[in-house]
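Engineer: okay, predicted coordinates and the sequence, questions at the end:
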Amino acid sequence: MIGAGSVLASLLSWLPAIVVLSQHKLMVFGIAGVSLLVAGFVLQQSSRMPCSLDPALARRCRQRLSQGRKLYALSCTAFMIGGFYAFILPILQQSA
C-alpha cells in the first residue's frame, strides 16, 4: 500500500467531485439502483419482442439481446460490489 495516499491525493486533485459523491453515496446508490431496475424491466420487455424474419437480422437481434443481458448482469454485479464496500464493509470493520 505504499503510495496509496499520493494516489488518492492525485485522484482528488483531478476529480474533486468524488468527495461530493462519497458524501451523498446513499442518493447515488439509490439513483443507480432505480436505474438498474428500470433497465432490467426494459430488457425483460425487449426480450419478449419478436426479432426480424430475416435470418441475418434475427441472428444480430439475438446477439444484441444476449449482450444486453450480460452487460446488465455485469452492471448489477458492480452495483452489489460497490454497495458492499460502501455500506456493509464499514459496519463490519466497526464491529471488529
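Structural biologist: Yes, it's here. Residues are numbered from 1 along each chain as shown.

Engineer: rest of the way, CA atoms for contacts and neighbours
Structural biologist: Noted.

Engineer: so for the host helix or strand of Thr77, what gets flagged as buried?
Structural biologist: Thr77 belongs to helix 55-83 when assigned by DSSP states H and E. Using 16 or more other Cα atoms under 10 Å as the test for burial, helix 55-83 gives Cys61, Leu65, Gly68, Arg69, Tyr72, Cys76.

Engineer: pretty sure the last one contacts Ser35?
Structural biologist: No: taking contact to mean Cα atoms under 8 Å, the distance of 10.6 Å between Cys76 and Ser35 leaves them out of contact.

Engineer: quickly note the distance from Tyr7 to Ile18.
Structural biologist: No, residue 7 isn't Tyr; it's Val. Counting by Cα to Cα, to the nearest Å, the gap from Val7 to Ile18 is 14 Å.

Engineer: distance of the residue nearest the centre of the chain from Ala58?
Structural biologist: The centroid of the chain falls nearest to Ser75 when counting by Cα atoms, centre = their mean (3.7 Å). Remark: distance between Ser75 and Ala58 (Cα to Cα) = 25 Å.

Engineer: this is the comparison structure:
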Amino acid sequence: MTDDGVAQTRGSLWSSVATLFATSSTLVCCAIPAMLVALGAGAALSSLVSVFPQVVWLSEHKEALFAISGAALALSGWIQWRNRTAPCPVDPRLRDACLRTRKASARVYVVSLGFYLVGGWFAFVQPLLG
C-alpha cells in the first residue's frame, strides 16, 4: 500500500497551518489594538504602530482581510472534511503518523477558527455595541 493517506493528511495539515497564519492577521489588525486600548495601553499601541506601520494598513483593509481569511478558512475546512475518512497506510508506523497528523491538523484548524472569530468580534461586532 502507498502512503497516499499520509500525503493527503499532510496536505490537510499544511492547509490548516496556512489558514492559521491568514487568520492570525485578523488578530493583529483588530483584536490586539482593541485590547490594548481597552486596557488603557494607548501608548503601547502607539509604539506598536510606530514599529509596525503595516498594522494601520491592515486595519484600513479589514473587510478584504476578513474575506481572504474566511475563504482560506472555508477551503481548509473543506479539505479537512474531505480527508476525515481518507485511508491511512497499513504499516503501523505510517498509520500512527497519519492519525497524529490528522489530529494535529484538526487542532490547528480549531485554533484558526478561534482567531478568526475573536478578530471578527473586535472588528465588526464590538464597535456596534459601544
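Structural biologist: In hand now; what should we look at? Owing to the predicted nature of the structure, the values given are computational and were not obtained by experimental measurement.

Engineer: TM-score of the superposed pair?
Structural biologist: Once superposed, chain against chain, the TM-score is 0.89 (TM-score structural alignment, normalised by the length of structure 1); 92 aligned residues with a Cα RMSD of 1.1 Å.

Engineer: circling back to that earlier point, now the helix holding Thr77 of structure 1: which residue numbers in structure 2?
Structural biologist: Matched against structure 2 by TM-score structural alignment, helix 55-83 of structure 1 falls on residues 92-120.

Engineer: tell me roughly how far that stretch lies from structure 1 on average.
Structural biologist: With mean Cα distance after the TM-score superposition for structure 1, stretch 92-120 of structure 2 departs from structure 1 by a mean of 0.7 Å once superposed.

Engineer: show me what whichever helix or strand Thr26 of structure 2 is part of is packed up against.
Structural biologist: Using DSSP H and E, Thr26 of structure 2 falls within helix 4-26. Helix 4-26 of structure 2 sits against helix 62-83, helix 92-120, with contacts defined as 3 or more Cα pairs under 8 Å, 6 or more residues apart in numbering; DSSP states H and E.

Engineer: let's see it at 10 Å
Structural biologist: helix 54-60, helix 62-83, helix 92-120 (3 or more Cα pairs under 10 Å, 6 or more residues apart in numbering; DSSP states H and E).

Engineer: columns distance to Gln8 of structure 2 on top of those helices, output as a markdown table?
Structural biologist: Output for the helices and strands packed on helix 4-26 of structure 2, formatted as a markdown table (distance: least, Cα to Cα, whole Å):
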| stretch | distance to Gln8 of structure 2 |
| --- | --- |
| helix 54-60 | 33 |
| helix 62-83 | 7 |
| helix 92-120 | 9 |
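
Engineer: closest to Ser15 of structure 2 out of the ones you listed?
Structural biologist: Set against Ser15 of structure 2 and scored by Cα to Cα, the helices and strands packed on helix 4-26 of structure 2 come closest in helix 62-83, at 5.5 Å.

Engineer: got the angle between that closest one and helix 92-120?
Structural biologist: Angle of helix 62-83 of structure 2 versus helix 92-120, following axes from the mean of the first three to the mean of the last three Cα atoms, to 10 degrees, is 150 degrees.

Engineer: in structure 1, which residue range corresponds to helix 62-83 of structure 2?
Structural biologist: Taking TM-score structural alignment, helix 62-83 of structure 2 hits residues 25-46 over in structure 1.

Engineer: distance from that stretch to structure 2 after superposition?
Structural biologist: Aligned to structure 2 and superposed, stretch 25-46 of structure 1 gives a mean residue distance of 0.7 Å (mean Cα distance after the TM-score superposition for structure 1).

Engineer: my guess is Leu65 of structure 2 contacts Ser59, does it?
Structural biologist: Yes: counting by Cα atoms under 10 Å, Leu65 of structure 2 does reach Ser59; the two are 8.7 Å apart.
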